[in-house]
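# Show me how the following folds:
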Amino acid sequence: MDRLRSALLEHRRLLAALCTALAVLLALASVRRPPDQVEVAVAARDLASGTVLSARDVTSSLLPAAAAPQHLLSSDDLVGRRVGGPMRRGEAFTDVRLLAAGPVDGLPPDHVVTAVRLADAAGGQGLRVGDRVEVLAVATGAGGPRASVAASGAVVAALPDPDGSDAPTLWLTVPRETALELARVGVEAQLSVVAEAGDD
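Presented below is the predicted three-dimensional model:
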């Protein structure tokens, strides 16, 4: 016992240094240990509303599990799908960011997706894919400007590109007859949209 005590006393500085180094290594390992991560499919570049995804539009990124959004889609589910709104590079793909598997999949009978060119550069702001809107037409005649409802119950299929032209294009799902009427009215009048009240 005396011999062991003497040895410990003789090498106490070395033992203290070793204990300190071990504590530092354990602390560094704790700091460097990455959190639980998940692989997420994200946009490989900025995407305009309505873009049909190809393999070059999709890449993957690691995100902390706690920060990853819900309802993520895998890369295998994305190619051929249509983006329902503008996306920035690195943004994760979730179920609400995409339309159906094709541009007209899931449409009611005799419905089509039609483009409506809006007069206001801010047209479409605040809308989301799936919102119901009224299309308003303002025409100028001999008696002055005249406003009318060109369509109601139209469903937003894709949003205008925020970096696009001064006259944004909104894509709407409407009955085929309504699409023909919107095409006719769009030649004669300026169009705008207002959101309809929801059911809840």
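# rest of the way, CA atoms for contacts and neighbours
Noted.
# What is the distance between the longest helix along the chain and the centre of its chain?
Scanning the chain for the helix with the most residues, using DSSP state H, yields helix 12-32. Relative to its chain's centre, helix 12-32 lies at 47 Å (CA atoms, centre = their mean, to the nearest Å).
# Please identify the buried residues of the helix or strand just after it?
The first helix or strand that comes after helix 12-32 along the chain, using DSSP states H and E, is strand 37-43. By neighbour count on 16 or more other CA atoms under 10 Å, the buried set for strand 37-43 is Val40, Ala41, Val42, Ala43.
# wait, which of the residues you listed is closest to Ala92?
For the buried residues of strand 37-43, the minimum distance to Ala92 (CA to CA) is 4.2 Å, reached by Val42.
# Another for comparison:
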Amino acid sequence: MSFDPVQTGRRRSNRAHRSLSPSWADRLSDLAHPGWARALVARRVLAAALVCLALALLARGDPDSARSAVVVAAHDLQPGVVLTEADVELVELEVGTLPDGAVTAVSDIDGRTLAGPTRAGEALTDVRVLGPRLAAAAAGMDDARIVPVRLADPAVTELLREGDRVDVLTVDPDTPANPDRRSGATVLASRAVVVLVTPSENGRDQRERVVMLALPASEATTVAAASLTSAITVTFQ
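From the prediction side, this is the model:
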């Protein structure tokens, strides 16, 4: 094979011209087939970006790891107990683990009546004590009230549990007793929700036990008024 100095010079000249004034085709070819040095630089840039991102996330921290002081039960508590500072304590818990409505100040529940059994260390919420939040949550409406009643038959009280739905009835004392008539019974409220039955204590008269019912405001007034003068009972749903 003969060596042609003229052709060799032309090829060298074409390569030099291409490096100085690359065409669009040359540029696309370079992008499609990057050199080893260019690929190495790209990898280093990407690695540096990932490191910066990791450092930023580490500095930001996990938002759920933030902590807040909440009120928890200091020991096991029974429903119906009137809470005091000796029954609760403030502890710091992760915000992401807190239930909705968690109480954050002891003064918010001091002197309030507990509506359900609570284990030691359990966070207290606004629906665990008697109040408007519990009434609204139990009755399923914002305009709700909690009414205390004493049932005419203590045995019925023994059967009631928190969450039961009942109809509240009374009998007009002026209505003659007649087993064939039902007109003497008056339904004061329907679908009332039992939120608390005061616990039975040794030596306590069973007739003194109180049943707390969550009702719409209008029915709550009717039941409260009737309980002052008439015998009250309930039927289960």
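# Just the TM-score for the two chains, thanks.
Once superposed, chain against chain, the TM-score is 0.53 (TM-score structural alignment, normalised by the length of structure 1); 139 aligned residues with a CA RMSD of 3.8 Å.
# ok, back up a step: where does the longest helix of structure 1 end up in structure 2?
With TM-score structural alignment applied, helix 12-32 of structure 1 matches no range in structure 2.
# swap in stretch 63-71 of structure 1?
So stretch 63-71 of structure 1 sits over no part of structure 2, by TM-score structural alignment.
# So what touches the longest strand anywhere in structure 2?
Longest strand in structure 2 by number of residues (criterion: DSSP state E): strand 185-197. Strand 185-197 of structure 2 has contacts (CA atoms under 8 Å, 6 or more residues apart in numbering) with 79-80, 115-116, 138-139, 157, 160-172, 209-215, 219-220, 222-223, 237.
# Filter the residues you listed down to just the ones in helices.
Counting by DSSP H, the contacts of strand 185-197 of structure 2 place Ala138, Ala139, Thr157, Glu219, Ala220, Thr222, Val223 in helices.
# For those, give me TSV that also has neighbour count and distance to Ile146 of structure 2.
Output for these, formatted as TSV (neighbours: other CA atoms under 10 Å; distance: CA to CA, whole Å):
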residue	neighbour count	distance to Ile146 of structure 2
Ala138	24	10
Ala139	22	9
Thr157	20	17
Glu219	19	10
Ala220	21	7
Thr222	13	12
Val223	23	10
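# now, which of those residues sits nearest Asn14 of structure 2?
Using CA to CA, those come closest to Asn14 of structure 2 at Ala138, 87.7 Å.
# Contacts only, for the closest one.
Each residue near Ala138 of structure 2 by CA under 8 Å, 6+ apart is listed here: Gly163, Val193, Val195, Ala214.
# Which residue range of structure 1 does stretch 16-27 of structure 2 align onto?
Against structure 1, stretch 16-27 of structure 2 falls on no residues (TM-score structural alignment).
# quick one: contacts of that stretch?
Identification of contacts with stretch 16-27 of structure 2 by CA under 8 Å, 6+ apart yields no residue at all.
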